[in-house]
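In: Sequence first, predicted coordinates after that:
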Amino acid sequence: MTNQPPDGDPGGYSARNDPREWHGHRIVTGGDLGAVFAPTEEPELVRRAKRRRRLHNSVVAFLVLLLLVAGTLAQGLISGWVRLPAAAPSTSAGPVDECPAGPFPYLDTAAVEVNVYNATANPGLAGTVGDALNQRGFRVDRVGNSSVNRSEMTALVLSGPSGFAAAYTLQQHIPDSQYVRDERTDGSVDVVIGSGFSELAPAEQAAAAGPGALSCPQSETPAPAGQ
């Protein structure tokens, strides 16, 4: 008897029964491959990827919210329940001194486009007057504030030559208002409400007015709206 393994069997009996051995060569297993080709992704890379995903999701959510707000605001402007305040426009050419010769017809209020500005320290006055004119059929466009400062002024009504009749029509609804001509080319009319304003004339009285002349200042011509 000898304790040496038989010829051709250097690994002995146990080697012959080892499934990882084949004729003296080791068989590469899946576990061996996994150890060699282990994932190379480090925890730091995973954290960076998560941060990028969170940042991307936050940006997308912000853009969606911004679009919703913009859509709501646009719908409000179209529907009329959102109205942005507007600054009174300035006219580069300035007012024209002479009072236009009449008479001018009283127009349907639906044909008159009016911009209303507040020259007083009473907040919201332009909106109040604008709503009242709107109820009488005037097409109120802009509502805002004006820097015109004229002591005890009731109201100034401004227009270009295309708006003479519209300005006359508006003056019938605002007692003691004074007309000032500017060089705008459209038919719109501005009204600047002063501290002397109290209320509009009765609607029936204003609507009963026939053709007439504009009421212009007797003293120095005041500055136009916004100046």
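Out: That came through fine.

In: all contacts plus neighbour counts: C-alpha atoms, from now on.
Out: Will do.

In: all strands for this protein, in order.
Out: Counting by DSSP state E, one finds strands in the chain at the ranges 21-22, 25-26, 113-118, 139-145, 155-159, 178-181, 189-193.

In: Now do the fifth one and strand 189-193, the angle between them.
Out: Interaxial angle of strand 155-159 relative to strand 189-193 (axes from the mean of the first three to the mean of the last three C-alpha atoms, to 10 degrees): 160 degrees.

In: rewinding a little: please name whichever of the strands of the chain is nearest to residue 101.
Out: When the strands of the chain are compared for distance to residue 101 using C-alpha to C-alpha, the nearest one is strand 178-181, at 11.7 Å.

In: for that closest one, packing partners?
Out: Using 3 or more C-alpha pairs under 8 Å, 6 or more residues apart in numbering; DSSP states H and E, the elements in contact with strand 178-181 are strand 155-159.

In: what about stretch 165-179, distance to the chain center?
Out: Its chain's C-alpha centre lies 32 Å from the corresponding centre of stretch 165-179 when counted by C-alpha atoms, centre = their mean, to the nearest Å.

In: Okay, one more to line up with it:
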Amino acid sequence: MTAPTSSSEARAARRRRVQQRQTVVFGGLVTILLVVALVAGAMWTGLLPSPLAREFSSAEPTDEPIVRPCLPEDATPMPLSSITANVYNGTDRPGLAGETSDALSVAGVLINQVANWPQGAYGGATQIVAGPLGVRAGYSLARVFPDAVVALESSREDKSVDVVLGAEYDGMLSEDEIANLDPDEQLVAPQDCEPVETPSPEASPEASPETSPEG
């Protein structure tokens, strides 16, 4: 009769040791989870700095300073229907370039490409990028966008322009406001603009009727 009793006592002792180990393990895990939760809460509320926190940085469209081109003397706006534009989204707002290109198309602008800005994020409102042949088109289209900046891309050889929408973009003029723009109002470049050497018509591919988009 003593063997079964000893066996039962041994099993009971093993159960107690297992239960004690489980209690220690689970208690340790709960303690660790509580500490992690407290630290995370302190980081969330700003009481402790997060090792992963860093300031958000918006990449500019180019590392070089923006060149603001000068306009020809007494330049007036071009009809929007004569302007070809690429529309780029320089933000993390999905669909922004598509919505804007639709509105520009309704206003008469010929849309060539709609995509994300390949140079990353743009921190401004709207940047209109134009080559030497597209300066007047750039300033004409800039009237549609409040706070737009016209930038020169000297290597561009055609008259098309890029519309880059940035983090501060807050919409373009409405259809009625665009229709009420004065077509004879003189275009104005900023005082710090730089003169632009315009290629001769013979050097421009668009000067030839065979290469014209109108065909």
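Out: Noted; the coordinates are in hand. Given the structure is predicted, the values throughout are model-derived calculations rather than measurements.

In: Looking at the strands of structure 1, which is nearest to residue 202 of structure 1?
Out: When those are compared by C-alpha to C-alpha, strand 155-159 sits nearest residue 202 of structure 1, at 16.6 Å.

In: Can you give the distance from the closest one to the centre of its chain?
Out: Remark: strand 155-159 of structure 1 is offset 28 Å from the chain centroid, using C-alpha atoms, centre = their mean.

In: Check stretch 174-185 of structure 1 too.
Out: With C-alpha atoms, centre = their mean, you get 30 Å for stretch 174-185 of structure 1.

In: Show me which parts of it are buried, residue by residue.
Out: Within stretch 174-185 of structure 1, the residues scored as buried using 16 or more other C-alpha atoms under 10 Å are 174, 175, 176, 177, 178, 179, 180, 181, 182, 183, 184.

In: Show residues contacting that stretch.
Out: Contacting residues not belonging to stretch 174-185 of structure 1 are listed as 91, 93-97, 99-100, 154-162, 167, 171, 199-201, 214-217, 221-222, 224 [C-alpha atoms under 8 Å, 6 or more residues apart in numbering].

In: at 7 Å instead, please
Out: 91, 93-96, 154-160, 162, 171, 200-201, 214-217 (C-alpha atoms under 7 Å, 6 or more residues apart in numbering).

In: Next: stretch 82-98 of structure 2.
Out: 101, 109-117, 120-122, 137, 160-167.

In: Could you turn the buried ones of those residues into a ChimeraX selection?
Out: This is how ChimeraX selects the buried members of these, with burial counted by 16+ other C-alpha under 10 Å:
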select :101,109,110,111,114,116,117,120,121,122,137,160,161,162,163,164,165,166,167
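
In: Could you measure from residue 206 of structure 1 over to residue 26 of structure 1?
Out: 111 Å (C-alpha to C-alpha, to the nearest Å).

In: can you count the residues close to the alignment partner in structure 2 of residue 206 of structure 1?
Out: Aligned counterpart of residue 206 of structure 1 in structure 2: residue 181 (TM-score structural alignment). Using other C-alpha atoms under 10 Å, residue 181 of structure 2 has 13 other residues around it.

In: Residue 181 of structure 2 and residue 43 of structure 2, how far apart?
Out: For residue 181 of structure 2, the distance to residue 43 of structure 2 - C-alpha to C-alpha - is 52 Å.

In: rewinding a little: could I get the strands of structure 1 in JSON lines, plus columns for distance to residue 49 of structure 1?
Out: Below are the strands of structure 1 laid out as JSON lines (distance: least, C-alpha to C-alpha, whole Å):
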{"stretch": "strand 21-22", "distance to residue 49 of structure 1": "43"}
{"stretch": "strand 25-26", "distance to residue 49 of structure 1": "40"}
{"stretch": "strand 113-118", "distance to residue 49 of structure 1": "56"}
{"stretch": "strand 139-145", "distance to residue 49 of structure 1": "51"}
{"stretch": "strand 155-159", "distance to residue 49 of structure 1": "64"}
{"stretch": "strand 178-181", "distance to residue 49 of structure 1": "67"}
{"stretch": "strand 189-193", "distance to residue 49 of structure 1": "59"}
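
In: Which one of these lies nearest to residue 78 of structure 1?
Out: Taking those one by one with C-alpha to C-alpha, strand 139-145 is closest: 12.5 Å.

In: Mind giving me the packing neighbours of the closest one?
Out: If contacts are counted by 3 or more C-alpha pairs under 7 Å, 6 or more residues apart in numbering; DSSP states H and E, strand 139-145 of structure 1 sits against strand 113-118, helix 125-135.

In: Find me the equivalent region of it in structure 2.
Out: On the basis of TM-score structural alignment, strand 139-145 of structure 1 is assigned to residues 110-116 in structure 2.

In: and residue 110 of structure 1, what is it in contact with?
Out: By C-alpha under 7 Å, 6+ apart, the neighbours of residue 110 of structure 1 are 137, 138, 139.

In: And the residue nearest in space to the middle of structure 1, how close does it get to residue 124 of structure 1?
Out: Residue closest to the mean C-alpha point of structure 1, counted by C-alpha atoms, centre = their mean, is residue 73 at 6.2 Å. Relative to residue 124 of structure 1, residue 73 of structure 1 is positioned 21 Å away (C-alpha to C-alpha).
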